[in-house]
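[1] Mind folding the following:
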Amino acid sequence: MAARAEVETFLQQLLAPERFKDYGPNGLQVEGRAEIRKVVSGVTASLALIDAAAQAGADMLLVHHGLFWRGQDGRLTGWLKARVERLMDAGINLFAYHLPLDAHPEFGNNARLGIELGLQADGRFGEQDLGFIGHAGGAIELKELQERVAQRLLRPPLAVPGDGRPLRRIAWCTGGAQGYFESAIAAGADVYLTGEISEPQAHLARETGVAFLACGHHATERYGAPAVAGHLARSLGIEHRFIEIENPA
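    Now for the predicted structure:
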């Protein structure tokens, strides 16, 4: 068992959210019970995940996508009211970390995705150094990387081939980081992996010769929250369970 204040301090020191200019508040978003025995981790604080956490007997939910975002209306009505009400009825503390969870060098989404795909990071790129760049232990072909992604993430990536060059430098940034493609190209990447693709990236891939793989927003961000929550649980002597809520995006 750990006090909520102890958990909050632990996560603050681990993830250093004050270092990031983010799209919403990081840390404790909804206050629940003062003592925490069990944490459930997941990607998004959806109603389905909140209900599953309550059924699992969680005192705390740790997610990547929380409830509150910059520019949001903020009134507790509709879906937002339902989620907050369910959390408060169950006494569950909601902790959410967005960019800090992407960026952490050991437990973050990018670090853990690299491990899943057998990629070795040796540099950073992009805004706030969120993107990782490195290699796969040697040059590989695009088809091999596509197959690896499909096997590990359980879904085939959407691929825009480059010029067919061997992939020596691989850049990646999880989630909706398609806007970092130009920064990845400038950093010397032969291929860029992220969660989503928008219309301009297909043209950039064709014109620069740098391949682009859109591997799924949710699919690329399944790894950071359970890694952080697992570390928290081991360090403070509490129970942890990851709950997957399927999302095709």
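[2] going forward, measure contacts and count neighbours with C-alpha atoms only.
    OK.
[3] Can you say which helix or strand has the closest residue to Leu47 other than its chain neighbours in it?
    Leaving aside its sequence neighbours, Leu47 sits nearest to Arg83 (Cα to Cα, 6 or more residues apart in numbering; 5.5 Å). Under the criterion of DSSP states H and E, Arg83 resides in helix 78-90.
[4] Which strands or helices does that helix pack on?
    strand 27-30, helix 47-55 (3 or more Cα pairs under 8 Å, 6 or more residues apart in numbering; DSSP states H and E).
[5] Neighbours of Glu207, how many?
    Here the number of neighbours of Glu207 (other Cα atoms under 10 Å) works out to 11.
[6] still on that earlier bit, do I have it right that the residue nearest to Leu47 meets Ala48?
    No: using Cα atoms under 8 Å, Arg83 is not in contact with Ala48; the gap is 9.2 Å.
[7] neighbour count winner among the two?
    Arg83 (21 against 14).
[8] Assign Phe132 to helix, strand or coil.
    Per DSSP: H, G, I helix; E, B strand; the rest coil, the local secondary structure of Phe132 is strand.
[9] quick one: Ala205 and Phe212, what's the gap?
    6 Å (Cα to Cα, to the nearest Å).
[10] Have a look at those two and say which one is more surrounded.
    Phe212 (29 against 24).
[11] That one sits in which helix or strand?
    Going by DSSP H and E, Phe212 is part of strand 211-214.
[12] this one as well, want them side by side:
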Amino acid sequence: MIHTTPHYHRIACLCTEAVETLYLLGAEELVAGISGFTVYPPEARQQKPKISGFSSGKLEKILAVEPDLVVGYSSLQSDILKEVAEAGVDILHFNHHSVDGVLRMVRVLGSLTGRRHAAELLCEQLEGQISAARLESAARDAAGLPRPLVYFEEWHDPIISGIGWVGELIALAGGRDAFAELAGHARAKQRIVADPQTVIDRQPDLMVGSWCGKRFRPETVLERDGWQDVPAVRNAERGHIIEIKSADILAPGPTLITRGLPQLQALIRQWHEDRAG
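    The predicted structure is shown next:
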């Protein structure tokens, strides 16, 4: 494959999805440092120095890897990125909250690293997976099959529902987001479900737990007052409550399509099989 000369040679990634994307583009040699929360690809944790947390980072540690570009994500990294810019280093600050935003991020990183062709190929792969999910869901719709109501829990205390791209993935997989009206809010505080009774009232058919950075404990859901009347909880033993690890669906990079979407599809397929069986 022919690469153009990259615009940047040493990229410090404060967000995990930038690391994942650069590796997928074949630009891993350009990664100078990574977030300590990086999961994919696993080899990055062995190969690259860890220079920050997600909402925490020290300028000295970032500058120590001599970056010519620092990539961050969300308002939580605004302060440290401002310090980096004041130190004279270029910054790239993503803040996307949609599946389309993931594709834009891939293309931007491809352009900035001389990997435009690789970025287009990766986007074609991701778009193909999205299209296949849409076709499967549309086939069920055409057959008159219902779409299950899916409750996605991003945190448990307080209860926080899923962010925008999660709702998109649920729809792509053939479900309905139980808190679609909250999904458009970027900040977690705006997606707090203040009264747990609201979840009970909505009677979700399925539940996905993805507690950001923490193992989901379904047994705690079964013990919640009044939740035994929720269809997902009544059918927990049939696999209607599952965990999708936060690294697979809450990091706004390719993994939410390659890993998160298939797990949602499998959950909804199982629900349809249980109804038919």
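[13] Can you give me the TM-score here?
    The TM-score (TM-score structural alignment, normalised by the length of structure 1) is 0.34; 144 aligned residues with a Cα RMSD of 6.0 Å.
[14] show me where structure 2 has strands.
    Here structure 2 has its strands, by DSSP state E, at 11-13, 31-35, 50-52, 69-73, 90-94, 149-156, 159-161, 176-177, 206-209, 241-243.
[15] Which one, of these, ends up nearest to Cys123 of structure 2?
    strand 90-94 (17.4 Å; Cα to Cα).
[16] The nearest residue to His240 of structure 1 once chain neighbours are set aside - how many residues pack around it?
    Residue nearest to His240 of structure 1 in three dimensions, not counting chain neighbours: Val39, with 4.9 Å by Cα to Cα, 6+ apart. Counted with other Cα under 10 Å, residues neighbouring Val39 of structure 1 total 26.
[17] same thing with Ile80 of structure 2?
    Ile80 of structure 2, neighbours per other Cα under 10 Å, totals 19.
[18] and the end-to-end length of stretch 83-101 of structure 1?
    End-to-end distance for stretch 83-101 of structure 1, by Cα to Cα: 22 Å.
[19] before we move on, what about stretch 94-103 of structure 2?
    Start-to-end, stretch 94-103 of structure 2 (Cα to Cα) is 12 Å.
[20] And the nearest residue to Cys123 of structure 2 once chain neighbours are set aside, how close does it get to Ile159 of structure 2?
    Leaving aside its sequence neighbours, Cys123 of structure 2 sits nearest to Leu103 (Cα to Cα, 6+ apart; 6.1 Å). Per Cα to Cα, Leu103 of structure 2 is found 29 Å from Ile159 of structure 2.
[21] between the two, which one's more packed in?
    Leu103 (21 against 18).
[22] Verify the contact between that one and Leu121 for me.
    No: between Leu103 of structure 2 and Leu121 there is no contact under Cα under 8 Å: 11.1 Å.
[23] so how far is Arg83 of structure 1 from Ala171 of structure 1?
    From Ala171 of structure 1 to Arg83 of structure 1 the distance is 36 Å (Cα to Cα).
[24] now swap in Tyr192 of structure 1 and tell me
    35 Å.
[25] Equivalent analysis for Gln146 of structure 1, please.
    For Gln146 of structure 1, the distance to Arg83 of structure 1 - Cα to Cα - is 37 Å.
[26] likewise Phe242 of structure 1?
    Following Cα to Cα, the distance that separates Phe242 of structure 1 from Arg83 of structure 1 is 19 Å.
[27] His231 of structure 1 now?
    Distance from His231 of structure 1 to Arg83 of structure 1, by Cα to Cα: 26 Å.
[28] And for Ile241 of structure 2, nearest residue in space, chain neighbours not counted?
    Nearest non-adjacent residue to Ile241 of structure 2, counting by Cα to Cα, 6+ apart: Met207, 4.7 Å away.
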